[in-house]
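A.B. asks: Predicted model follows, preceded by the sequence.
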Amino acid sequence: MSTFSFHANKAVTTGEGGSASTNDAELAATMRLLVNHGMTPEEPYVHRILGRKFRMTNLVAAVGVGQVQRWDDLVAARLRVSERYRELLPDACSGPACAPWARRSCWLHTIRVPRRTAVVDRLRGAGIDARPIWPALDRQPVLAHVSGNFPVAHAIAGAAMWLPTYGQLRDDKIQYIAEHVTAAVTDVGPGEALSHA
């Protein structure tokens, strides 16, 4: 099964929501039940399983279809922003690997910085919507029962942050953000060099 988020900050958006796809007929039937209160069209108001109301409206679907038709342009616009960050932040590493059969895309440009909280605070003080990435999954209360040692996940979750990455971000704004990232990293003190995650 593949899942897709259509949240407002995604390249293809319907404002909120998402979709799932599968080539497994049984799984597809279960998903259809789940999104429609556990009912089938053949037996309305008979709940075969405990479902929810996850149906997408036709209006929202039309917005999504319009976005999908612009896929190449939307992805290219975000890649332009990401590549510009790489140019303006020259101490960055080469970036994420991409399989030979795949094409790179960018949701949010991610960097790792020393003393991330201080860097994020400095950027927000300059009017830049920088955000720390999510905590490692085993640090989420719902997964508190998971045991194990995940040093890489913890290191990334503690140092990585997102920079504004929407397709219409103007070059002068990207320049402004990059300058403030460099200044913030310099000012907060010693640590690892800036790198793109």
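C.D. replies: Great, that's in hand.
A.B. asks: Only C-alpha atoms from now on, for both contacts and neighbour counts.
C.D. replies: Will do.
A.B. asks: can you give me the helices in the protein?
C.D. replies: 25-35, 58-69, 71-88, 116-125, 151-159, 171-188 (DSSP state H).
A.B. asks: Quick check: buried residues in the second one?
C.D. replies: The reference is to helix 58-69. For helix 58-69, the buried set under the neighbour-count rule, 16 or more other C-alpha atoms under 10 Å, comprises Gly64, Gln67.
A.B. asks: From the chain's centroid, how far away is it?
C.D. replies: In terms of C-alpha atoms, centre = their mean, to the nearest Å, the centre of helix 58-69 is set 20 Å apart from its chain centre.
A.B. asks: quick one: that helix to helix 71-88, angle?
C.D. replies: 60 degrees (axes from the mean of the first three to the mean of the last three C-alpha atoms, to 10 degrees).
A.B. asks: For Ala76, see how far away Gln69 is.
C.D. replies: Distance, Gln69 to Ala76, using C-alpha to C-alpha, to the nearest Å: 13 Å.
A.B. asks: Based on its surroundings, how many neighbours for Val152?
C.D. replies: 10 (other C-alpha atoms under 10 Å).
A.B. asks: Now do it against Ala25, distance only.
C.D. replies: From Val152 to Ala25 the distance is 37 Å (C-alpha to C-alpha).
A.B. asks: now Ala61
C.D. replies: 22 Å.
A.B. asks: can you check Ala118 too?
C.D. replies: From Ala118 to Ala25 the distance is 49 Å (C-alpha to C-alpha).
A.B. asks: So which of those two has more stuff around it?
C.D. replies: Ala118 (16 against 9).
A.B. asks: Verify the contact between the more buried one and Gly189 for me.
C.D. replies: No. The pair Ala118 / Gly189 is not scored as a contact, 9.8 Å apart, by C-alpha atoms under 8 Å.
A.B. asks: In addition, the following structure is provided for comparison:
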Amino acid sequence: MEPLSVFRESKFLYSGMQKEVTPFIPQTAPSYGHKEREAIDLYLQSNAWLTEFEKTIAFEQEIAKRATTTYASVVPNGTIALFLAFTALGIKKGDEVIVPNLTMIATPNAVQLAGGTPVFADVDSESLCLNPDEVARLITPRTKAVCHVSLGGRVGRMESLMELCREKGIPLVEDAAQAFGSSHRGKPVGSFGDIGIYSFTPHKIITTGQGGALVTNREDLYQAIERLKDFGRLQGGGDHHDHLGWNFKFTDLQAVLGLVQLENLDERIDKKREIFAHYQSQLTDVPGVTMLHTNLEETTPWFIEVFVEKPLALASFLKEQGIGTRPMYPAIHTQPIYAHIQGEFPVSTHAGAHGLWLPSSLSLTPSEITRICNAVKEFLRFV
């Protein structure tokens, strides 16, 4: 019997001739409320400048404080943050940057935008972060940076990667777009490399609509980033430009939103960990579904990923049950734009082909998680 036909008949409870339809659960949704609306309203009433100014500076200071870095610079989005990181490090045509083969496509695209060539390394199976052994194998005289991606808020084998980069004299960039609020051995993720970046898009733990940040302890990199994002100007403004640069400035309007969101960041982190723990308790021992081991003392899970044999069929079934999902990123070398990439990438290929993100919004309730998990279990009974 075709399993989905069974599900189609059983997905509603009947009351006479009426079907009781349960509310749709989105895979993710932004989290904001009256405090954000009030703060933006007050700011607009002040006839302020709107563009990057005092509120932006305050937001940067708070980001640096959370990252425990000396400097922070906010920009329009995480992709631009990566581009500026690579450009500040001097990446140019002919230079190679090693990136994971399992990541959002912005990571390798930012390397190309800076003029470099992305070189893809497989990830380790426990964290889906860069495998340092694969990175070591790919280093050549053309390697000018390594970009670690904290996929889902995890860090993987960070110490081994840092040691390798130190030995080879290669800068380490942290794409921590999904890891704001995560830590590793007591240190914030994003603060391990020469430069770290964060993203504040709507499904991140805090959002400014769009937005990104770079953090670093190196003054030379900070000064380079500040020039690059402001038309190559010397510090202090004016129209004297001694470097190439662009307009990648932030806005105070976004900063107002971000500052309010930061006020309850710790509560948001606790909620994300609580959501993951609920899923973990209900799915860990279920045959046919795998979840990654996650240290909830330090990791702030971004999304809830599960690995199943038929993720698209599960996604289709859950959609019929009123539950939103999202397929995990496909391995980069399977993307049409990077189809020319040669090599074997067994871990990232498997993860990209079998991973599915379940709902993880901050508004998710325990009863909704139970509903989702029960639906997953029902699907797996028939496949």
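C.D. replies: Looks like it came in fine. Bear in mind the structure is a predicted one, so any value in this text is a computation, not a measurement.
A.B. asks: Can you lay out the helices of structure 1 as JSON lines showing distance to Arg131 of structure 1?
C.D. replies: Output for the helices of structure 1, formatted as JSON lines (distance: least, C-alpha to C-alpha, whole Å):
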{"stretch": "helix 25-35", "distance to Arg131 of structure 1": "32"}
{"stretch": "helix 58-69", "distance to Arg131 of structure 1": "25"}
{"stretch": "helix 71-88", "distance to Arg131 of structure 1": "16"}
{"stretch": "helix 116-125", "distance to Arg131 of structure 1": "6"}
{"stretch": "helix 151-159", "distance to Arg131 of structure 1": "11"}
{"stretch": "helix 171-188", "distance to Arg131 of structure 1": "12"}
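A.B. asks: Which residue would you name as the spatial centre of structure 1?
C.D. replies: Centroid-nearest residue in structure 1, with C-alpha atoms, centre = their mean: Trp107, separated by 5.1 Å.
A.B. asks: Report the contact partners of that one.
C.D. replies: For Trp107 of structure 1, the contact set (C-alpha atoms under 8 Å, 6 or more residues apart in numbering) comprises Asn9, Lys10, Ala11, Arg78, Thr165.
A.B. asks: Tell me which two of the residues you listed sit farthest apart.
C.D. replies: Asn9 and Arg78 (11.1 Å; C-alpha to C-alpha).
A.B. asks: These two: which has the busier surroundings?
C.D. replies: For Asn9 of structure 1 and Arg78, the more surrounded residue by other C-alpha under 10 Å is Arg78, and the numbers stand at 23 against 16.
A.B. asks: where's the equivalent of the more buried one over in structure 2 relative to Gln282 of structure 2, distance?
C.D. replies: Residue correspondence, TM-score structural alignment: Arg78 of structure 1 in this structure matches Lys272 in structure 2. Applying C-alpha to C-alpha, the value for Lys272 of structure 2 to Gln282 of structure 2 is 16 Å.
A.B. asks: Which residue in structure 2 aligns with the residue nearest to the centre of structure 1?
C.D. replies: By TM-score structural alignment, Trp107 of structure 1 lines up with Trp302.
A.B. asks: sorry, back to before: touching both of Asn9 and Arg78 of structure 1, which residues are there?
C.D. replies: Trp107, Tyr166.
A.B. asks: tally of neighbours for Pro132 of structure 1?
C.D. replies: Neighbours of Pro132 of structure 1 (other C-alpha under 10 Å): 19.
A.B. asks: what's the nearest residue to it if we skip its chain neighbours?
C.D. replies: Nearest residue to Pro132 of structure 1 in three dimensions, chain neighbours excluded: Met161, at 4.2 Å (C-alpha to C-alpha, 6 or more residues apart in numbering).
A.B. asks: Hmm, the one you found is touching Leu123, no?
C.D. replies: No. Proximity of Met161 of structure 1 to Leu123 does not meet the contact threshold set by C-alpha under 8 Å, at 11.2 Å.
A.B. asks: Among these two, which residue is more densely surrounded?
C.D. replies: Taking other C-alpha under 10 Å, Met161 of structure 1 and Leu123 do not tie; Met161 has more neighbours (24 against 21).
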